[in-house]
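Novice: 3D, please:
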Amino acid sequence: MLRRLSIRDFVIVDSLELDFAAGFGALTGETGAGKSILLDALGLVMGDRAESGVVRAAQSRAEIVAEFDVPDAPPLKAWLDEQMIDAEEGLLLRRVVDSAGRSRAWINGTSATLTQLREVGEWLADIHGQHAHHALLRGDAQRELIDRYAGLETLARDVARAWRHWQDARQALAQAAADAEGVQRERELLGWQVKELDELGFSLEEWAQLNQEHARLSHAAGLIEGASSAIDALEEGEAPIVASLERLSVRVAEMARIDGELAAAQELLNGAAIQADEALHALRAYRDRIDVDPEQLTELDARIAAVTDVARKHHVAPEELAGLHQRLATQLADLSEAADPDKLAARVAEAEAAYRDLARGLSEARTPVAAQLGEQVTAAMQTLSMGGGAFEVTLVPEPEGSAHGDERIEFRVAANPSQPLRPLAKVASGGELSRIGLAIQVITSRAAATPTMIFDEVDVGIGGRVAEIVGRMLQDLGQQRQVLCVTHLPQVAACADWQWSIAKQQVAGETLSRVMALDDNGRVDEIARMLGGVEITETTRRHAAEMLQRQPA
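Specialist: As a prediction, the model looks like this:
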């Protein structure tokens, strides 16, 4: 549940520190005093979009901090573990918005994205806004409510994914039929290109060897001449290097026997003589092996020319031919499969079967939940001055299917027994819509796992005995979870376990919102104000006290 809410410089709030209790709490006060602002702040800290206008005038930033107990929900704990967030002592959500509309967020001191705020917020609180009733007139909102109430959101997403896969397969089949001639031409071109590259038999390893061998043969004469010159210098001529090094090594060795400091020099000369002799043998072997072969050089020239011609034709470097060959072969294989009507038809049939199976499961799961909700809302209508009225959740078949399953969801209502069931959007008046919508929200909230339920003036359009019944409904809901309700109805507020009064005050020429936790006498005064308007009489106060005394302890 929500434990604490701290607000700084948000709209007309300069500073508020609010500690929340369990049960049903009513937030009351004059219109414009800032009741809904508290819920807007709570929505912001749970991931709603931020705008620069939420920052109080002349201030640089707004800050909202909300502290929640962690509900006993294994999926939430798994999510927290996945995000590496330690929540043993609760969850602290913080959001800062600057005057330019930029915002930052944290969860238990760890920087968080708005997506993370929204994800964790779904497990902590459910806010029903002022226009929630009107949203129920939309078909998509009706479907989403049923799926959420039944816990079918994951299955519904799977159905939507399967539907898209099926439609993609159908489109591929239709496209292949429409472009059959063009596809055939493209296949023929790709086939010729792949065949040419197959016949070329090119590889990067061969290309490296070709260039190395070509360079060797092209310069064979020069290489032989150079090797011969090196051999002459090492073993022939007036001062052959190998013989000279050997003589110097012997001479210095004799000197080293007299002075040991020359031992290191002698070892170096001896090593040099040995290495020069090894170089001489290597050069002889190389000169004997190398050969000037014009015929082989001609063959290499022809091979290099063939590779270069094909590379030029495809506008790539020779080194890129291997990758090009693989890409073209893959394109040809894909195109061949994509143009195969039998394979495409089989893929369509497979995708449709997968969709139908999931959609059937979704329909079967929706049916009993729809019937149950219809019965429960119908029963609630009897207590909300709609005696004899009926509510039904109808699953209207869509044989062709859709991304939302094999049916569309339609809320139908009959306000009195003489009327047939008709779509909610066509028959419900404003007051009837408020009562039906509130009944739906309260009933579906009982099945929700969210520990905190927030209702923002959802009781608009009702009054009198019905208002008291609504208050009792919220009071019963408060026995199961924390319920917060912004209300203008004294009958609803009187049913609350605790009550806050929100009012505007002038402070140093600035209008600010203030919140006061009401004791028993304060609640009498506030409910009397809600009953009596401008002038509060003793009769009004007695009436208010009587309303509070009628509530169970």
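Novice: use CA for all of it now, contacts and neighbours both
Specialist: OK.
Novice: what's in contact with the biggest strand by length in the chain?
Specialist: In the chain, assigned by DSSP state E, the strand with the most residues is strand 390-402. Strand 390-402 is contacted by residues 160, 163, 367, 370-371, 373-375, 377-378, 381, 406-417, 421 when judged by C-alpha atoms under 8 Å, 6 or more residues apart in numbering.
Novice: got it, and stretch 120-138?
Specialist: 1-2, 43, 46-47, 68, 70-71, 76, 141-142, 424-425, 433-434, 437-438, 449-458.
Novice: Cross those residues against helices and list the overlap.
Specialist: The helices, defined by DSSP state H, take in 43, 76, 141-142, 424-425, 433-434, 437-438 from the contacts of stretch 120-138.
Novice: Tell me if I am right that residue 407 is in a strand.
Specialist: Yes. Counting by DSSP: H, G, I helix; E, B strand; the rest coil, residue 407 is located in a strand.
Novice: Pretty sure it sits against residue 364.
Specialist: No. Look at residue 407 against residue 364 with C-alpha atoms under 8 Å: they stay out of range, at 11.0 Å.
Novice: Spit out the contact partners of the residue nearest to residue 497 when sequence neighbours are not counted.
Specialist: Sequence neighbours aside, residue 24 is the residue nearest to residue 497 in space, at 5.2 Å (criterion: C-alpha to C-alpha, 6 or more residues apart in numbering). By C-alpha under 8 Å, 6+ apart, residue 24 lies in contact with 474-475, 477-479, 482-485, 496-498.
Novice: which one among these gets closest to residue 272?
Specialist: residue 482 (93.3 Å; C-alpha to C-alpha).
Novice: Tell me how many other residues crowd residue 173.
Specialist: 22 (other C-alpha atoms under 10 Å).
Novice: how close does it get to residue 550?
Specialist: Relative to residue 550, residue 173 is positioned 70 Å away (criterion: C-alpha to C-alpha, to the nearest Å).
Novice: Next, the second sequence, to be compared with the first:
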Amino acid sequence: MLLHLKIKNFATIKELEVDFGSGFSILTGETGAGKSILIDAIMLLRGDRGRSTLVRSGEDQAEVEAVLSLKGTEEPRKLLDESGIDADEDLIIRCLLSSQGRLRRFVNGVSVTADYLKNLTRPMITIHGQHEHQSLLQSSSHLDFLDGFGKLFELRQKVSRHYQHYQELAELRRKQEQDLNQRSMRMAELKEMIEELQELALEPGEEEHLLEETKRLSGAEKLIQLLSDSKSRLSEDELSLMEQMEILRKNIQQSSEMDPDCVPLMEELEQCFFQLEDFGRSLQKRQEMVEINPERLSFLNDRLNRVQRLQRKYALGHSDELCELLNSSEKEHTDLINLEENSQLLEEQFETALMELKQSSEELSARRHKISTDLDRQIVQQLQQLGMEKARFQTKFKNQDAEDEKEWSEKGIDQVEFMLSVNPGQNLKSLIHIASGGELSRTMLALKTILQTHDPSTVMIFDEVDTGISGRVAEMVGQKLRNLGQQQQTLCVTHLPQIAAFSDSHYVVEKQIEKDATYTVVRKTSTSEEKAQEIAQLIGGREITEKTFSVAYEMLEQARSAAG
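Specialist: I've put the predicted structure just below:
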């Protein structure tokens, strides 16, 4: 229940505060006075998006705050408890909209998201306006009305879950069928690749070793030639280095005999001589170790060519990737072998999902057919109470092939359309084709009356419910709204005196101009005379005559009498 509304710097509203009571309350005022602005402000409290243009010109931000009673609520209290927001008997919702369009939302001082606010206030504030009226002209929405009446949304959510699961498996099944069609060709490709790579039997890092060994074997003959030439120059050629050393050795020996100071030179020369002998032996040993193996070299070159050919064939940057390719190919080949087994498992899962979807959809459809007759009966009763005494109403189920999976959706296997006849002898026709504005408004009011849970914790707000009606019909609508107000708080924006006369509380929305500035204000009528004056203005305009006042007063008396 909405207890208090505070609005500041919102459109033409500078600042206003309104207290609301229980029962049926109406908002009246001239066109452009700001009645729709109040609805826009309340929409923010329900989690709707704000627009920067709603901030009053020249101000930095707009503020909308409401106090709602939590008495008798269940879902909102549960949500508050789950989120750790403290709440006693009242709930304070506050929205701050900046001139840049940023909207911040608070519940009892705690910042919340738009989705949270929607979930919190959805059971507490319901607004029925032109959008809901137009939805009656869209047959796709009729199923929602039917499911709402039958309290079938929980079962419909189950169908939706089954449908989504079925769709996921159907997509997997489709892809797997494509895989199976390509399986043979791909397995042949993989088999050839695996055999080729297994035959190569390449080890990680092997190419580097092959290159190194090939380089060494390729230069063996040249190396032997160089070593042989070095050995000849050292000891085998005429005037070799060793022979020259021997001549040098004799010369120094003679010098030492002639001059004792040359003895150290002889010792140094002896060391050089011994080192050259060691060097000669090492040279001989290395020469003997050098291998000339053309067969091995040919093998190495052939293997390198095979490695590099496969590397080019599979467009790989490094030979080690051939090892990785072999591993991945073997795994893919194994997966394809197992694909048939996996396909059978998926097919079983798909059939199970299909059966579950069909069962839940058929259960939902049966429930819909059963409750549709009750909905039709109750709507006819409501329409008769709203002046459509000869009205006939029927929920028409369009022909659907329950066996055709293409006809299914997340809402089940049904499509429905509301059919209406308002005159005797007139065939039932779609609301889209026959409903006038007044008939549409009354049909929507009938639906909302039936669908409403009559939860005293909920405030129902009607905007433009009086579209296309007048006179006696408007009086019936007013009485219907008053009856609703006896069960739960009901607010209505109206231009019709017949509806206003049935209100328990009457709020007047006015536009005031002061110093070139426009302000929207709201005042509550406090006496029967004041209320009669406002109704008289709805009848005859600004100038209240004795006649219009008398008619207005009589309307109030008739409304009181009708209310009993």
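Novice: Superposing both, give me the TM-score.
Specialist: Once superposed, the chains reach a TM-score of 0.73 (TM-score structural alignment, normalised by the length of structure 1), with 456 aligned residues with a C-alpha RMSD of 3.7 Å.
Novice: So which of residue 407 and residue 364 of structure 1 has more stuff around it?
Specialist: Using other C-alpha under 10 Å as the criterion, residue 407 of structure 1 and residue 364 rank with residue 407 on top: 22 against 11.
Novice: Just give me the match in structure 2 for that one.
Specialist: Matched across to structure 2, residue 407 of structure 1 falls on residue 414, judged by TM-score structural alignment.
Novice: Its match: what's it in contact with?
Specialist: Residue 414 of structure 2 neighbours (C-alpha under 8 Å, 6+ apart): 365, 397-398, 400, 408.
Novice: one more time with 6 Å, if that's ok
Specialist: Listed by C-alpha atoms under 6 Å, 6 or more residues apart in numbering, residue 414 of structure 2 has no contact partners.
Novice: Please report the distance of it from residue 269 of structure 2.
Specialist: 115 Å.
Novice: likewise residue 310 of structure 2?
Specialist: Computed with C-alpha to C-alpha, the distance linking residue 310 of structure 2 and residue 269 of structure 2 is 61 Å.
Novice: same deal with residue 5 of structure 2?
Specialist: Relative to residue 269 of structure 2, and taking C-alpha to C-alpha, residue 5 of structure 2 is found at 117 Å.
Novice: More neighbours: the two, which one.
Specialist: The neighbour comparison of residue 5 of structure 2 against residue 269 (other C-alpha under 10 Å) goes to residue 5, with 20 against 17.
Novice: Tell me the secondary structure of that one, please.
Specialist: Using three-state DSSP, the structure places residue 5 of structure 2 in strand.
Novice: Would you agree residue 478 of structure 2 is in contact with residue 499?
Specialist: Yes. Taking C-alpha atoms under 6 Å as the definition, residue 478 of structure 2 is a contact partner of residue 499 at 4.0 Å.
Novice: sec struct for residue 62 of structure 2, please.
Specialist: Residue 62 of structure 2 - assigned by three-state DSSP - is strand.
Novice: residue contacts, it?
Specialist: Counting by C-alpha under 6 Å, 6+ apart, the residues that residue 62 of structure 2 touches are 8-10, 55, 96-97.
Novice: What lines up with it in structure 1?
Specialist: For residue 62 of structure 2, the residue aligned by TM-score structural alignment is residue 62.
Novice: Skipping its backbone neighbours, what lies nearest residue 284 of structure 2 in space?
Specialist: residue 231 is the one closest to residue 284 of structure 2 (C-alpha to C-alpha, 6+ apart), at 7.2 Å.
Novice: which position in structure 2 aligns with residue 283 of structure 1?
Specialist: When structure 2 is aligned by TM-score structural alignment, residue 283 of structure 1 is left unaligned.
Novice: Name the helix or strand for residue 283 of structure 1, please.
Specialist: Under the criterion of DSSP states H and E, residue 283 of structure 1 resides in helix 263-289.
Novice: And the match of residue 407 of structure 1, how far from residue 430 of structure 2?
Specialist: 17 Å.
Novice: what do you get for residue 555 of structure 2?
Specialist: Distance check for residue 555 of structure 2 against residue 430 of structure 2: by C-alpha to C-alpha, it reads 36 Å.
Novice: one step back: the match of residue 62 of structure 2 and residue 75 of structure 1, how far apart?
Specialist: Distance from residue 62 of structure 1 to residue 75 of structure 1, by C-alpha to C-alpha: 32 Å.
Novice: do residue 517 of structure 1 as well
Specialist: Look at residue 517 of structure 1 and residue 75 of structure 1: by C-alpha to C-alpha, they are 35 Å apart.
Novice: the more surrounded of these two?
Specialist: Using other C-alpha under 10 Å as the criterion, residue 517 of structure 1 and residue 75 rank with residue 517 on top: 14 against 10.
Novice: Quick check: chain neighbours aside, which residue is closest to that one?
Specialist: residue 500 (4.6 Å).
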